[in-house]
Each structure stands twice: as structure tokens, then as C-alpha cells.
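[1] Next input, structure requested:
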Amino acid sequence: MTSRITRPGRKASVTVRRATARDAKRLTRLVRGSGAYEGRYAAMVAGYRVGPAYIDTHRVFVAVDEGDISGDHGVRDRVLGFYSLLIDPAELDLMFVADAAQGLGIGRLLVAHMRDEARAAGLDRVRVVSHPPAEGFYRSMGARRTGTAPAAPPAVAWDRPELEFAIPPAA
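    Here you go, the predicted model:
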């Protein structure tokens, strides 16, 4: 299952495809370089690695551009964001959008794709333990707050919002 958007006035379209082991280094760089994890949140991603084994084991999908979406002429198949959907238990484990791609609809595209994948897998809901600054985004995408996941030091020294996406059956 692939999704695609074409931005008006842009030469490129964005495609969501299944990640491969070859994407591991780029996904790791995206996580570690995320501006959302600066300051007090930096320790959580400092040594984080999205490895080939993780990609092979889980449903990891990447949003890639197919040309010139932000002025980088000649750059193709650039990773703009990604997510990982766990099936049992149903959880959105990771979701990141590159800082330079924020505001382009990549997060919205990834959430829509995740919902389609969850539906195809027979899930009726998907849990999200959110990075605190991302809660507003998930809520704007239709997730509802269900609780709070307590801090788990040393990796995560803060409480996190727990949310849930309802996955209605296909119409």
C-alpha cells in the first residue's frame, strides 16, 4: 500500500513506501537530528538507532520525495519522515518528520497511511505514547487522550501523553 501527495506549485510528489534495511542510517539520522528533541529531550535520542533488524521486524514506512520538493535540485528519494506500526500490541512506536519538511503535510500523510495499514491488519485502535510537544499534532489528527505514561528513567525522565487513534472499518 503506497500513498502519494503532490504539492501545488512543486515539481515533486511524496510517496510512502515500506522501509528497507538500506534506510536504517537515514532514519537514525532523522531521529537523532530532530529539533523536537533538543534541550531537555536530547538524551532520549542521543544514542537511538533505527537498525536494519528493527526495520525487518516491524512495519516501518518512509515518506520520500521523488524530486525537488524543497529546492534541493537533483536530490531524489530523500526521506522526509517515517513511522513504525506495531501490531501486537497495536501501537504507533515511532513517527518523525524531518525538520525541513515540517508544515508540508508529511505528518498528515503518514498518519493517514498508518490508519490504512492498521485497518488492513484488522486493528480497531492504535495506541500512541507521545513525545509531549507532539501531543497537539496527534490530537489534531483525531487521536484522543487516554492517559499518561509515567517517566521511565534514565531513558525517559518525563511523563508522556498516552493517546489512541480509533480505526474505523473500511467504508
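
[2] alpha carbons only for contacts and neighbour counts from here, please
    OK.

[3] What residues of the longest helix along the chain count as buried?
    Across the chain, the longest stretch assigned as helix under DSSP state H is helix 106-120. Going by neighbour count (16 or more other C-alpha atoms under 10 Å), the buried part of helix 106-120 is Ile106, Gly107, Leu109, Leu110, Val111, His113, Met114, Arg115, Asp116, Glu117, Ala118, Arg119.

[4] Let me have those residues in a markdown table, extended by distance to Pro150.
    Output for the buried residues of helix 106-120, formatted as a markdown table (distance: C-alpha to C-alpha, whole Å):
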| residue | distance to Pro150 |
| --- | --- |
| Ile106 | 29 |
| Gly107 | 25 |
| Leu109 | 29 |
| Leu110 | 26 |
| Val111 | 25 |
| His113 | 29 |
| Met114 | 25 |
| Arg115 | 26 |
| Asp116 | 29 |
| Glu117 | 28 |
| Ala118 | 26 |
| Arg119 | 29 |
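
[5] Tell me the one of those residues nearest Gly136?
    Lowest distance from Gly136 to those (C-alpha to C-alpha) belongs to Gly107, with 12.3 Å.

[6] Show the contacting residues for that closest one.
    Gly81, Phe96, Val97 (C-alpha atoms under 8 Å, 6 or more residues apart in numbering).

[7] and what of Asp159?
    Pro132, Thr148, Ala149, Pro150, Ala151.

[8] In strands, which of these fall?
    Thr148, Ala149 (DSSP state E).

[9] which one of the contacts of Asp159 sits closest to Ala166?
    For the contacts of Asp159, the nearest to Ala166 is Thr148 (17.7 Å; C-alpha to C-alpha).

[10] Looks like the closest one contacts Trp158 (just checking).
    No. Shown here, Thr148 and Trp158 do not form a contact pair, counting by C-alpha atoms under 8 Å, at 10.3 Å.

[11] One more, please, to line up against the first structure:
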Amino acid sequence: MQVRSTSMRGGIVIRRAAARDAKRLTRLVRGSRAYEGQYAAMVAGYRVGPDYVETHRVFVAVAADDAAGRVLGFYSLVLVPPELDLLFVEDGMQGRGIGRSLVEHMKSEAGAAGLDRVRVVSHPPAEGFYRGVGALFTGTVSANPPAVVWDRPELEFLIQ
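    Here you go, the predicted model:
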């Protein structure tokens, strides 16, 4: 299923990710400026593998007019238990509505799968974004060293 959005000039297409996208998704995660400094260790060795892409509902946003299909952002919806596991937008493309479009698409996918809510354990600097697109704060997930050494906000989307 492809969905078109006109949230940026030229629009974007959101399509199901394929195993061949895995390396691009890994580069997007590892290269995110949101994970610089104290957060760098969390994504340093992170890998989005082809098996992950095939197991979960992973969708990518690409520019509608880009024949090369450059990935501008992506998300991963895990159905059991319901969780938005990953959501990244390329650094230079943030602020153009791509993240908002990905969240709306995720909510649609979650509803189609029969989910009534989707949990998000947020990267601390991203909490404001999630609240801005409708997620409700539900608590805090404690640090889990050595992988994660800071508490993280827990939120959820109510799916209608």
C-alpha cells in the first residue's frame, strides 16, 4: 500500500519497506543528530536488518518525485505488544511534516490491525514531537544500563 502526502513540496509517498532498504534505514538511525553526544552510544552499533524489516510493519517515506527513492524517514510498528518501535526522519528533512505524516500512517496501520493503542518509549528530546502529534504521556521508563543510561518518557497513541 502506498500513501501520498502533500506535506512537503512535491509530496511524499509512504510505502512498505523492503529488505533491500535495511542498510539505508541503519544509516539513517546511526547518522541521526538526535543521537549525538550523550546519546551516541545507544545507536552506535544499531542495525536495522532485513529480517527486522520483514518481521515488522516498517514503512518508509520517499519523495514522490525522486526516481532514486531516497528514504526521507521511516517508522516501525510492532503489533505484539503494540509499540511504535522506531521513527526517524532524515536530519535535513525535519520540520517539513514528514514525521507527522509517518505518525498518521502508523495510526492508520494500527487501526487496520485492530489495535486500540500504541505505546512509544521516546528518546527524551523527541517527547515534544510525540506530544505534538497526539501522544499522551503515561509514565517514565527507567534507565537500563549499559545500553540506555537515562530515563525515557513513555507515551501512547489512542487509536480510533
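
[12] about what we covered before: redo the contacts of Gly107 of structure 1 as CSV? Include secondary structure.
    Below are those laid out as CSV (DSSP: H, G, I helix; E, B strand; the rest coil):
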residue, secondary structure
Gly81, strand
Phe96, strand
Val97, strand
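
[13] rewinding a little: between Thr148 and Trp158 of structure 1, which one's more packed in?
    Just comparing Thr148 of structure 1 and Trp158: by other C-alpha atoms under 10 Å the higher neighbour count belongs to Trp158, 16 against 13.

[14] what's next to stretch 10-18 of structure 2, contact-wise?
    Taking C-alpha under 8 Å, 6+ apart as the rule, stretch 10-18 of structure 2 contacts 1-6, 50, 53-54, 57-65, 98, 102, 105.

[15] what do you get for stretch 111-125 of structure 1?
    The list of residues contacting stretch 111-125 of structure 1 from outside it, by C-alpha under 8 Å, 6+ apart, reads 1-3, 16, 83, 85, 87, 90, 126, 141, 164-170.

[16] now with 10 Å?
    The contact list for stretch 111-125 of structure 1, computed with C-alpha atoms under 10 Å, 6 or more residues apart in numbering, reads 1-4, 16-17, 59-61, 63, 82-92, 95, 106-108, 110, 126, 138, 141-143, 164-170.

[17] That one aligns to what range in structure 2?
    Here stretch 111-125 of structure 1 aligns to structure 2 at residues 103-117, judged by TM-score structural alignment.

[18] Could you check how many residues crowd around the residue mapped onto Glu38 of structure 1 from structure 2?
    In structure 2, Glu38 of structure 1 lines up with Glu36, judged by TM-score structural alignment. As a burial measure, Glu36 of structure 2 scores 14 neighbours (other C-alpha under 10 Å).

[19] my read: Glu36 of structure 2 touches Val29, true?
    No. When contacts are counted by C-alpha atoms under 10 Å, Glu36 of structure 2 is not listed as touching Val29 (11.2 Å).

[20] Which neighbours do these two have in common?
    Between them, Glu36 of structure 2 and Val29 share the contacting residues Val43, Ala44, judged by C-alpha under 10 Å, 6+ apart.

[21] Would you mind listing which of the contacts of stretch 10-18 of structure 2 are buried?
    Buried among those by 16+ other C-alpha under 10 Å: 5, 53, 57-64, 98, 102, 105.

[22] Looking at these, which is nearest Arg20 of structure 2?
    Using C-alpha to C-alpha, Val53 is the member of those that lies nearest Arg20 of structure 2, at 9.1 Å.

[23] quick one: the closest one from Gly11 of structure 2, how far?
    24 Å (C-alpha to C-alpha, to the nearest Å).

[24] And Met93 of structure 2, by the same measure?
    12 Å.

[25] And Val3 of structure 2, by the same measure?
    Distance of Val3 of structure 2 to Gly11 of structure 2, given as C-alpha to C-alpha: 10 Å.

[26] Quickly list what's touching both of these two.
    Ala61.
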